[in-house]
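1. below: sequence and its predicted model.
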Amino acid sequence: MIDAGKQAFLTGLFEAAVTAADAHAAMAQHLPARPKGRTVVVGAGKGAAQLAAAFEDLWDGPLSGVVVTRYGYACPTRQIRVMEAAHPVPDSAGLAATQALFDAVAGLGPDDLVVALVCGGGSALLPCPPEGLELANEQALNEVLLASGAPIGVMNAIRKHASGIKGGRLAAAAHPARVVSLVVSDVPGDDPAQVASGPTVPDVVTLADTLKMIEARGLVLPPAVLDRLQPAPLPDDPVFARNEVRVVASARISLEAAARAAEAQGMPAVILSDAIEGEAEVIGQMHAAIAREVIAQGRPFKAPVVILSGGETTVTLRHKDGRGGRNTAFLLGFAQAIDGVQGITALAADTDGIDGSEDNAGAFADGTTATRMRAAGIDPANALRRNDAWGAFDAAGALFVPGPTGTNVNDFRAILISP
């Protein structure tokens, strides 16, 4: 089994990262000035309810509004309505929530303020098929994109051009009211236009750019969707002139908090990057190569050390009945690559508390993990091929299950090297 002390240490780093993205603390320094008119709050994402509750506590004045979050992620609010919908594949409840957001910003004037609380997961929670398409078309598109292994920027570019709300369209609908977007970033590079596919933040990526991405990656979209892709508004559109965007929490901020937590316990910490993308198992193998180099050669870092990284990897789905998500897939590739190596212990987890299809955020691994999987009758390589990383780590007794955290700043990875 994973050493209990090392497991507790890594769990503490995860908790420090999540605390740094706490909704109340994240927004406290980013509140806009009170408007002459009304204040309307809209929002979407896995942590939208917690953001709404925090905003209510912080705001000095009347307000109203509605946000949508994933089923099971709601929390009590006083003035802002919280709706729940499906993630990662949208459902009819998401359609109703999308309409509720449009209704909330309808008929506003130039003295009114719209505060948009946006975080990861909003893309699926806000289905809005354009004219000529139905929810089933958007569901089919989402399933194709999730199985494609395409980077999040490519997926979101396509979503924005196949939607009536993404790509700044909700902000455009609120015009002439001023829109201030408070964004918790879960995307590599912290581009706010990518978070939840930017319902209130327009993107510079055009329809022509998107079509080139589709062709370059050989993506096969549902024909009905491909035929109805439509241009999204661009940032220089006058309807966005008075708007403002503030990134209030991100992977970078959370990784820096985890590094400080490690160093406070006397453990040196290094951050590889907060914007790592690529196929999850391959990125896991790359991290393992670095860890083995530290053990064998004392480079590029000296042990003891904890190596931190974030970003958003992808998983190419080969089996629709696979269990798990990108963090367990990352760690399964990692575990095989450090098989038999002593002194390496790792945690990979999604900061929202749920990694993919099950109830775990991720898992732990060390040099004995792959061996324990085989002893339990699980071939790690075959589990990867079957997209069943969850089953492999469940058999090894190494799942990490903290429950929903109320925030989302993407993947968190911590590798403790202590020979």
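-> The structure has been received and is ready for your questions.
2. when you work out contacts or count neighbours from here on, use the C-alpha atoms and nothing else.
-> Will do.
3. am I right that Val118 is in a strand?
-> Yes - under DSSP: H, G, I helix; E, B strand; the rest coil, Val118 falls within a strand.
4. which residue packs closest to it, ignoring adjacent ones?
-> Spatial nearest neighbour of Val118, chain neighbours left out: Val183 (4.9 Å); criterion: C-alpha to C-alpha, 6 or more residues apart in numbering.
5. I'd say the one you found and Val201 touch.
-> No - if you go by C-alpha atoms under 8 Å, Val183 and Val201 don't touch, sitting 9.9 Å apart.
6. another one to put next to it:
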Amino acid sequence: MTSFSLLRELSSRAVAVADPMLIVPNHLPPRPPGRVVVVGAGKASARMAEAVEAAWGPCEGLVITRYGHARPCQSIEIVEAAHPVPDAAGVAATERMLALLSSLGADDFVLTLISGGASSLLCAPAPGLTLEDKKAINAALLASGAPIGEMNLVRKHLSCVKGGQLAAAAYPASMLCLMISDVPGDEPAIIGSGPTVAEDSASSTARAILDKWKIPVSPQVDAALRESMVVGSADPRLASTENRVIAAPAQSIAAAADMAMAQGCEVVVLGTDLEGEARIVAQEQAQLALRYQAERPAGSPPLLLLSGGELTVTRTGDGSGGPNAEFCLALAIALNGADGIFAIACDTDGVDGAAEIAGAVIGPDTLTKAPAAGVDAKAALLDNDAHSFFAAIEDQVITGPTLTNVNDFRAILIV
């Protein structure tokens, strides 16, 4: 198996073990008697709904997923909407979901399915805000380089559905929420902006985050923050809600590590919940890889450095790229053609940034292939144009929708 083949196989393994069809049945209780309603949102939510009906049979419900990520379900309605910036389809579907939950009583049961992407797909602007207001804030947050936890906290305080409000809408029905984590630390309150999880932060914290990242605040957004409707932990409407994380990045990293060791590699896990600027983390990992390479005795088995988490990109250019492609581009520049070092970085949902591209691979010849393809690595990095760079040298990783989402997968192979 070549180095590139091994890296791609490891990435595929990380995705495969997070398939909702494998995971969801293990966490389903017996189907409750009476009225059962299934709701959810996220890039894996349609696949999760498909798994629920495979176990329980046809169910009443509504799930919102990203365009192109729908799955055939028996009775649960699947609606597609925009990600990472919300659109009218997501707003309309969220309104219908809230109306459906408001019809429930104390004897009813709600199964909620949440995965990464729910923050934009589950969209109900706070009173006084329009969809355009929300889109502007989301776009500014995405371009700012803010970590996902801070982005989602702001989203909660500008919403009628996040920060526990979805669960509150279903009161007095009981609710079980199954979550696939795409956030560092696997904190339920951050996954999808915690629509079923209590939020005790003050709206002033959200305002401070916007100020920190120099994001302009309109009078409408300022007013909405002052009237935030997040649901605190003492609110009795959340007493009958259980939240359960059923898949997380650490499980996928562990599966890839096992596979690599079976192929004769030594493995070092650098962390499963790394955060930070993609190009800076790439420089740090390049230095680490070069150090490991220099210190290893001749004849040592291949060494694999694995990491997960969610990196960010502060956009200063006009190019097309996401954190994984930018990580690879910055890594290639930092390694400067070092012999015997290969790498892959992919988003496990198949979407890096807003593009239908999972990520990229690099090797010792990455920089030398660029001139013949008419691209320059350093110029591409300066313009945040990693996707165009890797498209030109034909080293993109394109998987299509994977129907799951456990965040970034990065592997550096030293042979």
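-> Cool, got the structure. Note that the structure is predicted; figures quoted are calculated from it, not measured.
7. ok, back up a step: quick one: what's aligned to the residue nearest to Val118 of structure 1 in structure 2?
-> Val183 of structure 1 maps onto Met179 in structure 2, with residues paired by TM-score structural alignment.
8. in structure 1, what residue corresponds to Ala55 of structure 2?
-> With TM-score structural alignment as the criterion, Ala55 of structure 2 matches Leu58.
9. quick check: that match vs Ala348 of structure 1, distance?
-> 33 Å (C-alpha to C-alpha, to the nearest Å).
10. show me where the stretch 151-300 of structure 2 has its strands.
-> Ranges of strands in the stretch 151-300 of structure 2, per DSSP state E, counting those that start in this stretch, are 174-180, 241-247, 266-277.
11. how much does the last one stray from structure 1?
-> For strand 266-277 of structure 2, the mean distance to aligned residues of structure 1 following superposition is 1.1 Å (mean C-alpha distance after the TM-score superposition for structure 1).
12. following element in sequence after the lengthiest helix in structure 2, please.
-> Using DSSP state H to define each element, structure 2 has its longest helix at helix 278-295. Next helix or strand after helix 278-295 of structure 2 toward the C-terminus (DSSP states H and E): strand 303-312.
13. onto which residues of structure 1 does the helix or strand following that next one map?
-> Per DSSP H and E, the first helix or strand lying C-terminal to strand 303-312 of structure 2 is helix 323-335. Aligned by TM-score structural alignment, helix 323-335 of structure 2 falls on residues 326-338 of structure 1.
14. swap in stretch 285-295 of structure 2?
-> Using TM-score structural alignment, stretch 285-295 of structure 2 pairs with 287-297 in structure 1.
15. same question for the matching stretch: list its buried residues.
-> Under the neighbour-count criterion of 16 or more other C-alpha atoms under 10 Å, stretch 287-297 of structure 1 has His287, Ala288, Ala291, Arg292, Val294, Ile295 buried.
16. who's in contact with the closest residue to the first one other than its chain neighbours?
-> Taking C-alpha to C-alpha, 6+ apart, and ignoring the residues beside it in sequence, His287 of structure 1 has Phe334 as its nearest neighbour in space, at 6.9 Å. With contacts taken as C-alpha atoms under 8 Å, 6 or more residues apart in numbering, Phe334 of structure 1 has the following neighbours: Glu281, Gly284, Gln285, Met286, His287, Ala288, Ala365.
17. so the second one makes contact with Arg326?
-> No - between Gly284 of structure 1 and Arg326 no contact is recorded; they are 10.1 Å apart, counting by C-alpha under 8 Å.
18. burial count for the aligned residue in structure 1 for Ile412 of structure 2?
-> Correspondence of Ile412 of structure 2 to structure 1, assessed by TM-score structural alignment: Ile415. By other C-alpha atoms under 10 Å, the residues close to Ile415 of structure 1 number 23.
19. in terms of helices and strands, where is Ile415 of structure 1?
-> Per DSSP H and E: strand 411-417 holds Ile415 of structure 1.
20. likewise for Ala360 of structure 2?
-> Per DSSP H and E: strand 359-362 holds Ala360 of structure 2.
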